[in-house]
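>>> Okay, here's the prediction I keep looking at, along with the sequence it came from:
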Amino acid sequence: MKRNHALLIILGVLLIDQFTKIYVKTHFFYGREGAYEVFSWFKIFFIENEGAAWGTKISDILPISDKAGKLILTLFRLVAIGGIGYWLKGIIEKQAPRILIISVALIFAGAFGNIIDSLFYGLIFDDSSRDHVASLFAEDPYGSLFYGRVVDMLYFPMIDTTWPDWVPFKGGEPLRFFEPVFNIADMAISFGVGLLLVFNKKAFASLESSKQEEEED
């Protein structure tokens, strides 16, 4: 698989990811009240993620401020994407199996998409709220470089009801599946990882054989 093919995958994911994020950010109110129902099991539900996966913040784990935790997370993402990019370059040069290159390209593109939010969105958007739709290239942006929030909008509440009253501890509380809200970049990462898990042997077969040949030499 040629380098240009991997670049097309990365550019395609980035364009779709950033288009959907900018559109949602500039057309939707923040939170559940502004959700748009596509189907009963699929909604466009605009929220923003200041932390890592599932909204986790480093400041929830370490005794540091939210601002310091956000900076550490953004810097970590930059280092991680540099490592993934280096890996992708290496496997392309080694002519690794197509499935491996596609998978790593998807993971790289997804990580890059979320990095763009973290780095620049605080500089170009004003704040979103339940009664205010954000503006692009706003005069009064909500943050600064490295302190942007990741935009999420894809919500699949396949089950959206309440626990029966007779269920201990949970009776009467909301019951939702699937609860997480995510974006195109997250989907690219998940799909890339999924391909590696399903086609693990095929993806790494030629790399393992090359390593064995080097050891024999």
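Now that the structure is in, tell me what you want to look at.
>>> Going by C-alpha atoms from here, please, whenever you check contacts or count neighbours.
Noted.
>>> Against residue 189, how distant is the residue nearest to residue 190 when sequence neighbours are not counted?
Spatial nearest neighbour of residue 190, excluding adjacent residues (CA to CA, 6 or more residues apart in numbering): residue 107 at 7.6 Å. The span separating residue 107 from residue 189 equals 4 Å under the rule CA to CA, to the nearest Å.
>>> so how many other residues sit close to residue 52?
As a burial measure, residue 52 scores 14 neighbours (other CA atoms under 10 Å).
>>> Is residue 101 in contact with residue 2, as I believe?
No: applying CA atoms under 8 Å as the test, residue 101 and residue 2 come out as separate, 9.3 Å apart.
>>> neighbour count winner among the two?
residue 101 (26 against 11).
>>> Confirm that one sits in a helix?
Yes: residue state for residue 101 (DSSP: H, G, I helix; E, B strand; the rest coil) corresponds to a helix.
>>> check contacts around it.
1, 6, 88, 91, 92 (CA atoms under 8 Å, 6 or more residues apart in numbering).
>>> and if you look at residue 53?
With the criterion set at CA under 8 Å, 6+ apart, residue 53 makes contact with nothing.
>>> what do you get for residue 131?
Here residue 131 is in contact with 29, 30 (CA under 8 Å, 6+ apart).
>>> ok, second structure coming up, stack it against the first:
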Amino acid sequence: MKYRHVVLIVILILIVDQTLKFWIKTHMFMQQEFIIFPNWFRIHFIENEGMAYGLKFGGDFGKILLTTFRLVAVVAGFVYIKKLIREKYSTGLLVCVSLILAGAAGNLIDSMFYGLIFNDSIGYEVAKFMPPGGGYGSFLHGRVVDMLYFPIYEGYLPSWIPFKGGDYFVFFRPVFNVADAAISIGVITILLFQKRFIGKHMAPQQGSTIKADQTA
């Protein structure tokens, strides 16, 4: 796998992620919802200040810190993936790292620029792109747009379940976006197949070391 293939994966995911976010932002008001498949898949527009799946981190200073960390991580990610390619790691690992890199870049774009290019979504008002009065925030203070919602199960838990019995429960509750999904798929796949991804790469190196020792 070559570096241009990594760049292509990242660009394709960014196009899908940003196109969907742009459409959501300019066509839906906050908390508006479209039911795609009843009972398990909805488009539900929300925004979050922080990390993936609506998690938050440390107020205004935390927002700047998180966005800066994302920027550094994306730059470092491109450098790191070049190293993986030079050392001929498996295509599967490179694809997974590309997914993680693309997801981080997708949410980074929101955090860096959306506060500048969109006005706020208040009540039933739909945001405008490049409004005359300026955006709702400054550089690095944009909010991440989320819209994918999969409430596969909604209902009250059986009373016999410890601690949570009788409570109203939703699975899967978090609302997320394409970038979040790319990161999750990349991370989970690496965790599941790390021996295959890393082991096949390390075995030839160990074999070469043994042969070199025998020759010496």
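Yep, that arrived. It should be emphasised that the depicted structure is a prediction, and the values quoted were computed from it without experimental measurement.
>>> what's the TM-score here?
In this superposition the chains share a TM-score of 0.87, using TM-score structural alignment, normalised by the length of the second structure; 209 aligned residues with a CA RMSD of 2.3 Å.
>>> quick one: which of residue 107 and residue 189 of the first structure has more around it?
Using other CA under 10 Å, the more surrounded residue of residue 107 of the first structure and residue 189 is residue 107, with 26 against 20.
>>> distance of the counterpart of that one in the second structure from residue 49 of the second structure?
In the second structure, residue 107 of the first structure lines up with residue 100, judged by TM-score structural alignment. Per CA to CA, residue 100 of the second structure is found 20 Å from residue 49 of the second structure.
>>> Please apply the same query to residue 172 of the second structure.
20 Å.
>>> And residue 95 of the second structure, by the same measure?
Using CA to CA, residue 95 of the second structure is found at 28 Å from residue 49 of the second structure.
>>> Checking the residue nearest the centre of the first structure next. Helix, strand or coil?
By CA atoms, centre = their mean, the first structure has its centre lying nearest to residue 186, at 3.0 Å. The three-state label given to residue 186 of the first structure by three-state DSSP is helix.
>>> What is the aligned counterpart of it in the second structure?
By TM-score structural alignment, residue 186 of the first structure lines up with residue 180.
>>> average offset between the longest strand along the second structure and the first structure?
In the second structure, taking DSSP state E as the definition, the longest strand is strand 41-48. Comparison of strand 41-48 of the second structure with the first structure after fitting gives an average deviation of 0.5 Å (mean CA distance after the TM-score superposition for the first structure).
>>> same deal with stretch 181-193 of the second structure?
Average distance, stretch 181-193 of the second structure versus aligned residues of the first structure after superposition (mean CA distance after the TM-score superposition for the first structure): 1.3 Å.
>>> ok, and for that stretch, which residues are buried?
Residues of stretch 181-193 of the second structure classed as buried by neighbour count (16 or more other CA atoms under 10 Å): 181, 182, 183, 184, 185, 186, 187, 189, 190.
>>> elements contacting the lengthiest helix in the first structure?
Secondary structure of the first structure per DSSP state H: the longest helix is helix 66-93. The helices and strands touching helix 66-93 of the first structure, judged by 3 or more CA pairs under 8 Å, 6 or more residues apart in numbering; DSSP states H and E, are helix 98-116.
>>> how many neighbours does the nearest residue to residue 174 of the second structure once chain neighbours are set aside have?
Leaving aside its chain neighbours, residue 174 of the second structure sits nearest to residue 53 (5.5 Å; criterion: CA to CA, 6+ apart). Using other CA under 10 Å, residue 53 of the second structure is surrounded by 17 other residues.
>>> what's the angle between the longest helix of the first structure and helix 98-116?
150 degrees (axes from the mean of the first three to the mean of the last three CA atoms, to 10 degrees).
>>> so how far is helix 66-93 of the first structure from its chain's centroid?
13 Å (CA atoms, centre = their mean, to the nearest Å).
>>> list the buried ones in it?
Quick answer for helix 66-93 of the first structure (16+ other CA under 10 Å): 66, 69-71, 73-75, 77-78, 81, 84-85, 88-89, 91-92.
>>> Between those residues, which sits nearest residue 126 of the first structure?
When the buried residues of helix 66-93 of the first structure are ranked by distance to residue 126 of the first structure (CA to CA), residue 70 comes first, at 18.3 Å.
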